[in-house]
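> sequence and predicted structure, then a few things I'm wondering about:
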Amino acid sequence: MKNFALIGAAGYIAPRHMKAIKETGNELAVAYDINDSVGIIDSISPSSEFFTEFERFSDHCYKLKRDNSKKIDIVSICSPNYLHHSHIAASLRMGADVICEKPLVPTESVLNELIEVEKETGHKVYNILQLRHHDAILKLKDKIAAANREEKYEVELTYITSRGKWYLESWKGDLNKSFGIATNIGVHFFDMLHFIFGDLVESEVYYTGETKAGGYLEYDKARVRWFLSIDANDLPESVKGKQPTYRSIDIEGEEIEFSGGFTDLHTISYQEILAGRGYGLEDARFGVKTVEYIRHAKDVVTDESKLHPYLSKFLLG
C-alpha cells in the first residue's frame, strides 16, 4: 500500500483521483486545496489530513518523511493548469513521485525543466493520458495498424462537453490560467490522435474562442478536421436532452462514439502507473507541443474543405 497526497482536492476532477487511489488499494493520507468544499473525502478516506495553506501542507509532508511507513510515496495533482509546474516540482523535491492531470504543462520548455528536476530528485512524473486506455481507442489503434494502408484516413474529431456559465467565471475562463479551450479540454484528444495515427505533419487553426475552437491536423496516417466546444447548443440533435457530452471520431463515414466508459479510466491509469507502465514526461511531449502551437497560431482559413462541418456551419452559416 502506498501513501498518497492530493493537491487540488476541491476541483472537478479530484473525486476521480480519490476513487482511483481507493480502488487500487492505497491510502489518501493528506489533501490540500485553498477551498474547503472537500466533504467527499469522508467517503474515500475520512482519516486524511487536510490543509488550505500550501506551506502547512508541504511542512506536514516533509515531517512524514521521517517515518518510512508514513512518508508520502505519490502526490496526485489536480490543481489549476497554471500551477501544475510549481506543484510538480515541489512534490518531486518532497521525495515523492507525481501523477498529474492534463494539461501537464503549457510549453515544451517547462516540460524540459521538469525533466531536469526528475534527474535532480530521482523521482518520476506521470501524466494522466486516459484515452490511451479506452477500449474503443485501443481497438481503433489496432485496426489502423493492421490495415497498413498507404493513403491517409479522412477523420473528423468532435468533442462537445457542456459547461454552464460558471466555467468562464472560474480560472478555466482565464487564458493565463487555463491556457484556453484547445489546451484545457483538447490536449488528451490530440495525444489520442498521435497515439493512433502517428507523428504530426501539419497543423492549422481556423478558430479559437472562449467556448469553442477548431482546426486541421495532418498526421502520418490521417487528415483530421477537429472541433472542440463547451457550448451545449453545439450538441448534435441526437443527444440533446439525453447526455451533456459528445465524443466522436468519424473515420470516412464510420463513427466511433466513445463517451461511454470515460469516467472509469482514471482507475485504469493508476493501475498502469503502479504496475510500472505509466506515461511519463516524454510521453506527454507531443500533446504539449501541439497545444503550444495552437495557442500561438493565427486563426486563418486557408482551405474551406479542411473545415470541420460544425465549424463550417459556425463560421460560414
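Happy to help now that I have it.
> please make it C-alpha for all contacts and neighbour counts, starting now.
Noted.
> distance between the ends of stretch 143-162?
Length of stretch 143-162, first residue to last, Cα to Cα, to the nearest Å: 31 Å.
> what helix or strand is the nearest residue to Gly280 once chain neighbours are set aside on?
Counting by Cα to Cα, 6 or more residues apart in numbering, the nearest residue to Gly280 once its immediate chain neighbours are dropped is Tyr126, at 4.4 Å. Per DSSP states H and E, Tyr126 falls inside strand 125-127.
> check which helices and strands that strand sits against.
strand 97-100, helix 281-296 (3 or more Cα pairs under 8 Å, 6 or more residues apart in numbering; DSSP states H and E).
> was I right to think Ile40 contacts Pro15?
Yes. Counting by Cα atoms under 8 Å, Pro15 is a contact partner of Ile40 at 7.4 Å.
> second one coming, line it up with the first:
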Amino acid sequence: MSTINTGKTYGLIGVAGYIAPRHIHAIKETGGHLCAALDKFDSVGILDRYFPEASFFLEPERFDRYLYKRQRQGNPLDFISICSPNYLHDAHIRMALRNGSAAICEKPLVLNPWNVDALEQLENDTGQKVYNLLQLRLHPAIAALKKRVDQATPDKIYDIDLTYITSRGKWYHESWKGEKTKSGGIATNIGIHFFDMLQWIFGEPEQNTVHIHQADQGAGFLQLKKARIRWFLSLNFNDIPQAAKERGLQTYRSISVDGEEVDFSSGFTDLHTLSYQHILNGEGFGLHDTKPSISIVHEIRNLEPKGLTGDFHPLLRQ
C-alpha cells in the first residue's frame, strides 16, 4: 500500500478502543495525517507510534470546539474516523458533518434504519459524506463468491449455513457491548458485517425468522432473493467445534454454500487500509449501501424468538 502523503487530515473518536489501531494504521498507510483524537480514557500511547503530534482530548465538548475553530478558520479536517460505542455513532457522525468533515464510521453505522434517513438529510444539508466500513465486501474470497453468484442463472437459490463464534469473557457483558440498547445485541454487534455481506451477494430479504436470541447466542433463518440462510452467532467458547478447540482456536467462522466451505479465514489484515484507500478513490460505501443490513438486524432484534421450529441451524441440535 502506498504511503505517499495525500495531504488528507483526520480526527479520530474512540482512539483508546479495540478497533482504533486499525484505523490509525490505515490513516498512516494511505498517507493521511491524524491531527486530533478523542477518548474518555487516556490509555492512548499508540499515538506515539504513529502520530505523536496529534492533539488529544478527554472531553467531547473540547474536541467539538477544536473542530469548530478549524472550520471557522476555513481549514476543517477532511475526515473524522469514528470508533466509539455503537449507540454513540449517530451523534459522532453528526458532530463530524456539522463541523465540515466527512465521517468514516465503524459497523454498525447506527442502530435503527430511520437513523440512516436522518443522516441522509444531514448529508444534504452540510454537503459532507458518511462512509461505513464494510470491509468484508473487499475480501478476495467474498468478492469471488459474489462474482460467481452474479454469473450464475438468475433463478438459482443457494443453501447457506453461517456460523460465527467468537469467545468473550465476563467483561463483555459488564461493558456497553452487553447492553442491547447500546450495542444492539449480538446480531448487531458481531453479526452486522456478515448480514451486510450476505445481502450484498444474494439480494434483498424476503423472510426473517429468529429461533433464539440471548445475550451470548443468537440463531435464525433468513430468506434472501437468492439464498436460504441458517445463521448461528455465539460468544460462548463451549459452542466452538471440538476440532477447532483442539487447534487452540478462540474464534470459529464458517460459511458453507450448497455444502461447500468458503474459506475466508485469512486475508483480514489489511482490509481497513484497503477500505480507506477505496474512500480516497471515491469508491467508499455510503448510507445507501449500509441501510439494508441495519434493517435486517433491527428486525432480528425486535422479532419474537420461535424456538427450535422450522429450518434451524444444525448447531442448535446440540
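Nice, thanks for sending it over. Being a predicted model, the structure only gives us computed values, none of them experimental.
> superposed, what's their TM-score?
Superposed pair, TM-score by TM-score structural alignment, normalised by the length of the first structure: 0.95. Supporting alignment: 311 aligned residues with a Cα RMSD of 1.3 Å.
> OK, contacts around the aligned residue in the second structure for the residue nearest to Gly280 of the first structure?
By TM-score structural alignment, Tyr126 of the first structure lines up with Tyr131 in the second structure. Counting by Cα atoms under 8 Å, 6 or more residues apart in numbering, Tyr131 of the second structure makes contact with Ala102, Ala103, Ile104, Cys105, Ile279, Gly284, Phe285, Gly286, Leu287.
> and the third one, what's its match in the first structure?
In other words, Ile104 of the second structure. Ile104 of the second structure maps onto Ile99 of the first structure when the alignment is built from TM-score structural alignment.
> can you tell me which residues contact its match?
Counting by Cα under 8 Å, 6+ apart, Ile99 of the first structure makes contact with Ile74, Val75, Ser76, Ile77, Val125, Tyr126, Asn127, Ile128.
> so how far is Val125 of the first structure from it?
In terms of Cα to Cα, Ile99 of the first structure sits 6 Å off from Val125 of the first structure.
> which residue is nearest the centroid of the second structure?
Among the residues of the second structure, the one closest to the centroid is Lys107, at 2.4 Å (Cα atoms, centre = their mean).
> about what we covered before: wait, which of the helices and strands packed on strand 125-127 of the first structure is closest to Glu116 of the first structure?
Closest to Glu116 of the first structure of these is helix 281-296 (Cα to Cα; 10.9 Å).
> could you give the separation of that closest one from the chain centroid?
12 Å (Cα atoms, centre = their mean, to the nearest Å).
> next, the mean deviation of that helix compared to the second structure.
Taken over the aligned residues, the distance from helix 281-296 of the first structure to the second structure averages 0.6 Å (mean Cα distance after the TM-score superposition for the first structure).
> where do the strands of the stretch 1-150 of the second structure begin and end?
For the stretch 1-150 of the second structure, applying DSSP state E, counting those that start in this stretch gives strands covering 9-13, 33-38, 55-57, 79-82, 102-105, 130-132.
> so which bit of the first structure is the longest one matched to?
Following TM-score structural alignment, the partner segment of strand 33-38 of the second structure in the first structure covers residues 27-32.
> correct me if wrong: His13 of the second structure contacts Leu88.
For residue 13 of the second structure the amino acid is Ile, not His. No. Ile13 of the second structure is beyond contact range of Leu88, at 10.2 Å (criterion: Cα under 8 Å).
> any chance of the strands of the stretch 1-150 of the second structure in JSON lines, with distance to Arg70 of the second structure too?
Listed next are the strands of the stretch 1-150 of the second structure as JSON lines, based on distance: least, Cα to Cα, whole Å:
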{"stretch": "strand 9-13", "distance to Arg70 of the second structure": "11"}
{"stretch": "strand 33-38", "distance to Arg70 of the second structure": "11"}
{"stretch": "strand 55-57", "distance to Arg70 of the second structure": "13"}
{"stretch": "strand 79-82", "distance to Arg70 of the second structure": "13"}
{"stretch": "strand 102-105", "distance to Arg70 of the second structure": "14"}
{"stretch": "strand 130-132", "distance to Arg70 of the second structure": "20"}
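> nearest to Trp114 of the second structure, of those strands?
The closest of these to Trp114 of the second structure is strand 130-132. By Cα to Cα, the value is 15.1 Å.
> mean deviation (superposed) between the closest one and the first structure, please.
Its matched residues in the first structure lie on average 0.3 Å from strand 130-132 of the second structure after superposition (mean Cα distance after the TM-score superposition for the first structure).
> how deep is Tyr82 of the first structure tucked in, by neighbour count?
Using other Cα atoms under 10 Å, Tyr82 of the first structure is surrounded by 18 other residues.
> all strands of the stretch 101-250 of the first structure, in order?
Using DSSP E, counting those that start in this stretch, strands in the stretch 101-250 of the first structure cover 125-127, 153-161, 200-208, 212-219, 222-229, 245-251.
> just give the nearest non-adjacent residue to Phe190 of the first structure, would you?
Gly287 is the one closest to Phe190 of the first structure (Cα to Cα, 6+ apart), at 6.0 Å.
> between the contacts of Tyr131 of the second structure, which is nearest Ile93 of the second structure?
Of those, the one sitting nearest to Ile93 of the second structure (Cα to Cα) turns out to be Ala103, at 5.8 Å.
> mind checking what Thr9 of the second structure lines up with in the first structure?
Per TM-score structural alignment, Thr9 of the second structure is aligned with Asn3.
> what separation is there between the residue in the second structure sticking out farthest from the centre and Gly100 of the second structure?
Most distant residue from the mean C-alpha position of the second structure: Gln73, 33.3 Å away (Cα atoms, centre = their mean). Look at Gln73 of the second structure and Gly100 of the second structure: by Cα to Cα, they are 11 Å apart.
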